[in-house]
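K.L.:
build the 3D model from these lines:
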Amino acid sequence: MVQLVGAGVLCLNPVGEVLMVRRADNGQWDLPGGRVEPGEETQAAALRELREETGLNGTVPELLGVFSGSDTLHTYPDGNTVAWVTVLYLCQGVQGVAQAADDAREVGWFGLSALPSARSAVTERYFHTLAARRPV
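P.N.:
As a prediction, the model looks like this:
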């Protein structure tokens, strides 16, 4: 097992919906994000992953939280397991039309009370952190 640094973005549109992507590797819904490349700033990585997975360009995001622990373990189809330390940003401004790309099978906007049920434990933590920060 290896530990990697990831960066992701929780995007909210003007009507309060959140952008989610369905992962191609396990079919679960998650937030756009991925590995931070060596020497890359986490904020730049989060915006790059947003663009790669959805085609959207984000505005300067604000830090929402840093997530690590047993619920961040992810086993890939090839059997490799990664322990992620994910820096998550909140972005309330995006430009473009969302389209699934890269390793995202689907992309969609969901109301916070109508999120898709196929989510990981760490994705649940992301939404609990958002709710604690700003009542929904």
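
K.L.:
drop to CA atoms for contacts and neighbour counts, all remaining ones
P.N.:
OK.

K.L.:
list the buried residues for the helix or strand containing Thr129?
P.N.:
Using DSSP states H and E, the element containing Thr129 is helix 121-133. For helix 121-133, burial by neighbour count (16 or more other Cα atoms under 10 Å) applies to Val122, Thr123, Tyr126, Leu130.

K.L.:
and this one, please, so the two structures can be compared:
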Amino acid sequence: MMNYIQTIRKLIGNEMLMTVGCGIIIEHENQILLQHRKDRDVWGIPGGVMEPGETFLETAVRETFEETGLIVEQLKLFGLYSGEEGFSEYPNGDKVFSVQIIFYSNCFSGELTHNTEESHEHRFFPRNNLPHLNSHQERFIQDWVNQMTLPVIK
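P.N.:
As a prediction, the model looks like this:
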């Protein structure tokens, strides 16, 4: 099944596309869940792009389940992120500008899946020992590290 992004990419090629990304900072025992991406050698939070008709919450929960196998509940708004850090160019040349809606939860169930289509593994990390982060997600992960007052709006 072709998704919205694939459909639009057929029409515009690699040109700039605006997207809405939704992700979840999942915390367990004062540690954050990060995924090691396959497309880039970086770590970031689970999440992805909103499909037409979805709510922010539906997108975050769906993407997190697809990527991790976890069912996340009791989401709270963590932050809204926009600005220059939202620009990205993928290895295939696709350009995007993404506005990010980030949630927080420490309530989840299910079995953590590791080797998925998009990631090598998932692991919980303490605030003082984070791996090489996805530069496009680093600001909200650092806001979690610094225990910013929520919601964060940047």
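
K.L.:
could you get me the TM-score between them?
P.N.:
Superposed pair, TM-score by TM-score structural alignment, normalised by the length of structure 1: 0.90. Supporting alignment: 132 aligned residues with a Cα RMSD of 1.5 Å.

K.L.:
just how off-centre is stretch 129-145 of structure 2 within its chain?
P.N.:
Averaging C-alpha positions (Cα atoms, centre = their mean, to the nearest Å) puts stretch 129-145 of structure 2 11 Å from its chain's average.

K.L.:
what's the neighbour count on Ser88 of structure 2?
P.N.:
Neighbours of Ser88 of structure 2 under the rule other Cα atoms under 10 Å: 16.

K.L.:
and it, which of the three is it?
P.N.:
Secondary structure assignment for Ser88 of structure 2 (DSSP: H, G, I helix; E, B strand; the rest coil): strand.

K.L.:
how much space separates it from Gly79 of structure 2?
P.N.:
From Ser88 of structure 2 across to Gly79 of structure 2, the span is 20 Å (Cα to Cα, to the nearest Å).

K.L.:
Phe65 of structure 2 now?
P.N.:
Separation of Phe65 of structure 2 from Gly79 of structure 2 (Cα to Cα): 20 Å.

K.L.:
what of Val72 of structure 2?
P.N.:
Distance of Val72 of structure 2 to Gly79 of structure 2, given as Cα to Cα: 17 Å.

K.L.:
with Glu111 of structure 2 instead?
P.N.:
From Glu111 of structure 2 over to Gly79 of structure 2 the distance is 27 Å, taken as Cα to Cα.

K.L.:
so for those two, which residue has more residues nearby?
P.N.:
Comparing Glu111 of structure 2 with Gly79 by other Cα under 10 Å, the one with more neighbours is Gly79, at 19 against 10.

K.L.:
quick one: map Leu17 of structure 2 onto structure 1.
P.N.:
Under the alignment (TM-score structural alignment), Leu17 of structure 2 pairs with Val2 in structure 1.

K.L.:
next up, the contacts around that match.
P.N.:
Contacts for Val2 of structure 1 (Cα atoms under 8 Å, 6 or more residues apart in numbering) come out as Thr81, Val82, Ala83.

K.L.:
wasn't Leu115 of structure 1 part of a strand?
P.N.:
No: applying three-state DSSP, one finds Leu115 of structure 1 to be coil, outside a strand.

K.L.:
now for it: what does it line up with in structure 2?
P.N.:
So Leu115 of structure 1 corresponds to Leu130, using TM-score structural alignment.

K.L.:
burial of that match, as a residue count?
P.N.:
Neighbours of Leu130 of structure 2 under the rule other Cα under 10 Å: 16.

K.L.:
likewise Tyr89 of structure 1?
P.N.:
Applying other Cα under 10 Å, we find 24 residues neighbouring Tyr89 of structure 1.

K.L.:
same thing with Arg105 of structure 1?
P.N.:
Neighbours around Arg105 of structure 1, by other Cα under 10 Å: 19.

K.L.:
residues contacting it?
P.N.:
Val21, Arg22, Arg23, Ala24, Gly27.

K.L.:
go with 6 Å
P.N.:
Going by Cα atoms under 6 Å, 6 or more residues apart in numbering, Arg105 of structure 1 touches Arg22, Arg23, Ala24.
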